[in-house]
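**Q** please work out how this folds:
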Amino acid sequence: MSATRTPSYEVLVIGAGFGGLGTGTALRRAGIENFLIIDKWDRVGGTWNANTYPGVAVDVPSPIYNFSFQQRSHWSRFFAPGTEIQRYAEEVADRQGLRGKLRLGCGATEARFDEAADLWRVRTSDGAELSARFLVSAVGALEQPKPPAIPDIDTYSGTLMHTARWDHSRDYRGKRVAVIGTGATALQVIPKLAEQAAQLTVFQRTAIWVAPKPDFPLGAAGNRMLDFPPAQQAVRLIGNVAVNAFLGLGLALSDYPRLTSAVLGTGEAVLKAYLFTQIRDRTLRRALTPTYRLGCKRPSISNAYFRTYTRPHVDLITTPIERFTPGGIRTEDGEHREFDMVVTATGFQVMDKGATPPYPVYGCGGIELGEFWDTHKYQAYEGVSVPAFPNMFHIFGPYGYAPGSVIPLIEATAAHSARAIGEARRRGATRVQIRQEPHEEYFARMYARNRNTYLFKQGCADSRTYYINYQGDGPAFRATTQAGMYWSNRHFPLDHYRYTTSRTAVSELGGEAQPVGASRSPITHP
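**A** Got it, this is the predicted structure:
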């Protein structure tokens, strides 16, 4: 890589989804202007570019799926379709003055920390090298598709696609279609496919808890109400509390197992009652009833999912798949079914080796981040910083996310990153690095709290949840409330980080490379 010691940018942000846009806004609010946001997609939106399958929509209410600093008041529905969410991302880029900070169609392929110059060097998909004092990884968790591990899948001769790589040139009308998976994505795509497919077969490995979806057109009256700032803020606050409770209350109450069990038991009873109102066939209802506790997997909402299985041309198959064939799928009972198109709704690689982030990152001593996490478990202080990787911050890092809307997470970790970078600037430091002791204390505390949740005590491992990764740990979440996540990322002690200036680092950003001394020993800023 280039030997220059003067970085091209003060901050480089990888990812122009909501994480990158939130980070860019936090940097500007901290008075940091010399930054660049790159993304492999040709437009902003991240996850909402990857996921464009039929029926895609936000699964938290639209009025809360927006930033606190730019609340949108006009939505077509209470749960907006994906196209509107992507459009909102464009609005954020424009209103927050980020359009001139973007380089799209340019993804990262490798990042390497230059220890002598205290800067990051990043290779991109267009063959360029970018350098920056600080690096922020804002690649979303729902970005890398997870293909099913089914034998002979490469032999299938029909149309095969993952929901996160939907090919809109493929017509499924009047076709024999199979869907593998019954998670939150499948919940949205299955009813849509059923409307036009001649035959739809759904292969279910694990049932999902489903709640009714309080969706409705907002209309002129609803949007006028949201135009009134106090009403909009009240809806956003109440909505965030409700979503956090629905998705993460049981995890946050990990210190109170009896209360947790009572809350989950009540929720399960309510959702079973809802299933009964949708499906009267006892055998079908039993097949669609989860055998694990509510909350083991991310629950979802739908008004159409269950009723889709009552349609005569829709089949639910719970027999495990044995293998693919050139013409279709064979199950373990020996039955073979032929399909024109197979859709894999099998989720994403969340906290999987080589996928978080999806490019190699080399820190101090040449340590590669994925290898480090694979060997030492996934860990990051407040979900943001890792000791051997100075000047690097994560928006969706391990033990960062308190289940709920992802927007509060982004605002919290972006604020954390901007605060640490701002403090380094104030001290004139070229390197900011999380200290080992506070990092280990946070990791130990979050690891213990996560292990104390029902996920590890009530058979959730059998639910195949992405909350538990390939190592048998739960780094995809933190067992706290979102309020706790929000507060701690904004008020962490600044001395939890070490601020130093390398004697061989450049003396002034943007100037000529000027070593300030012959020694490479760092100057520590107390």
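
**Q** okay, CA-based contacts and neighbour counts for the rest of this
**A** Will do.

**Q** what is the burial count for residue 262?
**A** 12 (other Cα atoms under 10 Å).

**Q** cool, and residue 169?
**A** 6.

**Q** what does residue 22 give?
**A** For residue 22, using other Cα under 10 Å, the count is 26.

**Q** also residue 289?
**A** By other Cα under 10 Å, the residues close to residue 289 number 17.

**Q** what does the one 4 residues further on give?
**A** Neighbour count of residue 293, defined by other Cα under 10 Å: 19.

**Q** mind listing what it touches?
**A** With contact set as Cα atoms under 8 Å, 6 or more residues apart in numbering, residue 293 has these partners: 264, 268, 458, 459, 460.

**Q** in helices, which of those residues appear?
**A** Secondary structure assignment by DSSP state H places 264, 268 of these in helices.

**Q** which one of the contacts of residue 293 sits closest to residue 78?
**A** Residue 78 lies nearest to residue 268 out of the contacts of residue 293, by Cα to Cα, at 24.6 Å.

**Q** any idea how far the nearest residue to that closest one once chain neighbours are set aside is from residue 95?
**A** Distances taken as Cα to Cα, 6 or more residues apart in numbering place residue 294 nearest to residue 268, at 6.1 Å, with adjacent residues excluded. Distance of residue 294 to residue 95, computed by Cα to Cα, to the nearest Å: 40 Å.

**Q** same question for residue 68.
**A** 13 Å.

**Q** dump the residue contacts of the residue nearest to residue 268.
**A** 209, 264, 265, 267, 268.

**Q** now for the residues you listed: which two are most distant?
**A** Greatest spatial distance among those (Cα to Cα): 209 and 265, at 12.6 Å.

**Q** neighbour count winner among these two?
**A** residue 209 (26 against 14).

**Q** how about this one, so we can line them up?
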Amino acid sequence: MSNTEKIGANAPEFSKLLIIGAGMSGISTAAYYKRRYGDDDYVIYERQKKLGGTWWMNNYPGGATLLYSFSFYPKYDWSKFFASQPELLEYVNDTAVKLGITSRIRFSTDVEACEWIEEAKRWRVHLRRRRVDKPWALDEPTQEEDAQLEEADRWVHECLVLISCVGALREPKDCNIPGHGNFQGTLFHSARWDHRVDLRGKDVIVVGNGCSAAQIVPTITPITKSTTQFMRSAQWIIPRPSPPLFDDNTAFAKYRRYILCWIPGLNLSLRLWAFMVNEAVFLMFRKTKFGNYLRAAKEKELLEYMRAGCPEKYYDLVLPKYPLGCKRRVLNDGYLSNLHRDNMLLTNDPISHIEENAVVTASGKKYHADVIVMCDGYKPGLSAIPFRLTGKNGQTLEEHFEALGGVGAYKTCAFNGFPNFFVTCGPNSVTGHTSLLIASEVVTDLAMKVAKPVFKGQAEEVEVTRKAEMEYRKFIDDGHKQTVWQTNFCTSWYMDKHGRNTSLYPYSQTHMVLDCMFYSQKDWNIRYTPKALCRSRMVKIACLSILLGLAFQGMRQPKGYFGELWGRALRSLSSVSQILTQCASSVLSQGALFVRGLAGSRAN
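**A** Sure, this is the predicted structure:
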């Protein structure tokens, strides 16, 4: 790659910035770096064969999301208010191509480990080329494939700044149902959808009833012989919001894209409306008097909505008995009406085991199965950093978390002892009510501002202080105590094994934007280079000399002299600008001569 250095056959490659992951966060990070520094000295390593991250892997039928759009490259001509997975993926690819990012991505590459090299003030990243040739395979290589890796398939890349843009939901849970290995049909996870399988006329079992299942079930049921969905607990199902402009039944639906593109401010107004609606939802998650009132009113409204939408025989299964917000809400796009179909069955009878062609429940019932789709979520833990990360003094990130009492980060993106390292989907970065992309962008902007001295060659490292990280972790924990998530009757993947919420941000999205926008310099230890320190001291000395000179000159002038002087200056701002420019130029030139002279004297 043109801007990636490689010296010698066995020497590690080098770039200023290394980005892990080519999903939406990775593309956003590259775009922010290019825009802020006008530099292409970066590389993105992506483990899959194509970019897109979560929205490339989750390509199951019915996949859709609320209008995602980069702030720096907005899309105006969405076909629907909830964009489908193919349309969203096309937008991400188009963004990467138009901004010249695609050429900087290396696909089919796994990051095995990252270690901080104190002597060089760099990160050393150990990489492995993946050799998974199956077009549908997204999992880890087998031991046989791993053993076939040659020396050329493993290499090292060093960088000044390392940013992990790995998604928060990366690795799906393994199927641990007894007997699944004996199943003669096809079994796969919704996040690893096998598109070779034709579901038409098949008996399909869907395990789980979260967001993915709510999109998959109504999409596949019209073509299957039967769809049986196994669930554990009820979900709060809410209607999908849709502005009139996105209603396909309106007269101007076919002109939607032209209207959004050519009416000034309309697209921005729609986005602002969606943002404000979602921000208002957060008030219901607060354990305040007002929040409790809003939550109770919304729960009553949603229970009526769900009763009206689903068959009465499923009331006991579908209607939740826990507070709204404890778990991730499920958007309804035909799911409730799909429960009325004759070939659709919903049950909470626990699965006992799997046989060759059937699923057997705890009650002894057998359900014939040709295909089993697992929609039971993802592996717990900090999946945004799936590699071994070793910081200062040989301390790993796991050891860092253990020393501080659990998973956490400063402003969700930085850790003490791990300089020049940031994560865009770190602890508590997920929002329970709005788009994760907003959080990812504001965190990326913070990283770019904090790391500026390193990118400019003025500093060797930037590292958040231990005190700042501890205080911020406490700030997050205190915030969760005021939310419905942190209650005894709420159980979800948000919580870790110690009962701490390490996934969600306990404040509004607006709060997070402002929190990252305005940060304290005292929270960071910045180790400047000797050259930058010398330059800074020279500028300070020069400024102080100018002030002392002006003060001494003023004492020698008659009374009222400075009043007249400043009056003239205010009447001619351009003259003041020219004077300051000349003074700065003179100071810098004299300083340069001083340094050269000092260097010459040392040489002699």
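
**Q** related to what we said a few turns ago, among the contacts of residue 293 of structure 1, which one sits closest to residue 116 of structure 1?
**A** Distance to residue 116 of structure 1 across these (Cα to Cα) is lowest for residue 460, with 46.3 Å.

**Q** thought that closest one was touching residue 291?
**A** No. Applying Cα atoms under 8 Å, one finds residue 460 of structure 1 not in contact with residue 291, separated by 9.6 Å.

**Q** tell me which of these two has more neighbours.
**A** residue 460 (20 against 16).

**Q** ok, so what distance separates the more buried one from residue 295 of structure 1?
**A** From residue 460 of structure 1 over to residue 295 of structure 1 (counting by Cα to Cα), the distance is 9 Å.

**Q** burial of residue 278 of structure 1, as a residue count?
**A** Neighbour tally, residue 278 of structure 1, other Cα under 10 Å: 18.

**Q** got it, and residue 484 of structure 1?
**A** Counted with other Cα under 10 Å, residue 484 of structure 1 comes out at 12.

**Q** now do the same for it: its match in structure 2.
**A** Residue 484 of structure 1 maps onto residue 511 in structure 2, with residues paired by TM-score structural alignment.

**Q** following the longest strand seen in structure 2, which helix or strand comes up?
**A** Looking across structure 2 with DSSP state E, the single longest strand is strand 154-164. Scanning forward in sequence from strand 154-164 of structure 2 by DSSP states H and E, the next helix or strand is strand 186-189.

**Q** what range in structure 1 matches that next one?
**A** Strand 186-189 of structure 2 maps onto residues 159-162 of structure 1, going by TM-score structural alignment.

**Q** doesn't residue 90 of structure 1 belong to a helix?
**A** Yes. Secondary structure of residue 90 of structure 1 (DSSP: H, G, I helix; E, B strand; the rest coil): part of a helix.

**Q** what residue of structure 2 takes the place of it?
**A** Under TM-score structural alignment, residue 90 of structure 1 pairs with residue 93 in structure 2.

**Q** swap in residue 367 of structure 1?
**A** Checking TM-score structural alignment: residue 367 of structure 1 goes with residue 395.

**Q** show me what contacts that match?
**A** Each residue near residue 395 of structure 2 by Cα under 8 Å, 6+ apart is listed here: residue 417.

**Q** same thing with residue 168 of structure 2?
**A** 382, 383, 384, 425, 426, 430.

**Q** show me what the fifth one aligns to in structure 1.
**A** Right, the one you point to is residue 426 of structure 2. Under the alignment by TM-score structural alignment, residue 426 of structure 2 pairs with residue 397 in structure 1.

**Q** residue 106 is in contact with residue 123 of structure 1, correct?
**A** No. Applying Cα under 8 Å as the test, residue 123 of structure 1 and residue 106 come out as separate, 9.8 Å apart.

**Q** returning to what we had before: overlap between the contacts of residue 168 of structure 2 and structure 1?
**A** Comparing these with structure 1 on both residues aligned by TM-score structural alignment, their matches' Cα atoms under 8 Å, the contacts found in both are 384, 425.

**Q** export the contacts of residue 168 of structure 2 to a markdown table and append columns for neighbour count.
**A** Output for the contacts of residue 168 of structure 2, formatted as a markdown table (neighbours: other Cα atoms under 10 Å):
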| residue | neighbour count |
| --- | --- |
| 382 | 19 |
| 383 | 18 |
| 384 | 21 |
| 425 | 28 |
| 426 | 29 |
| 430 | 23 |
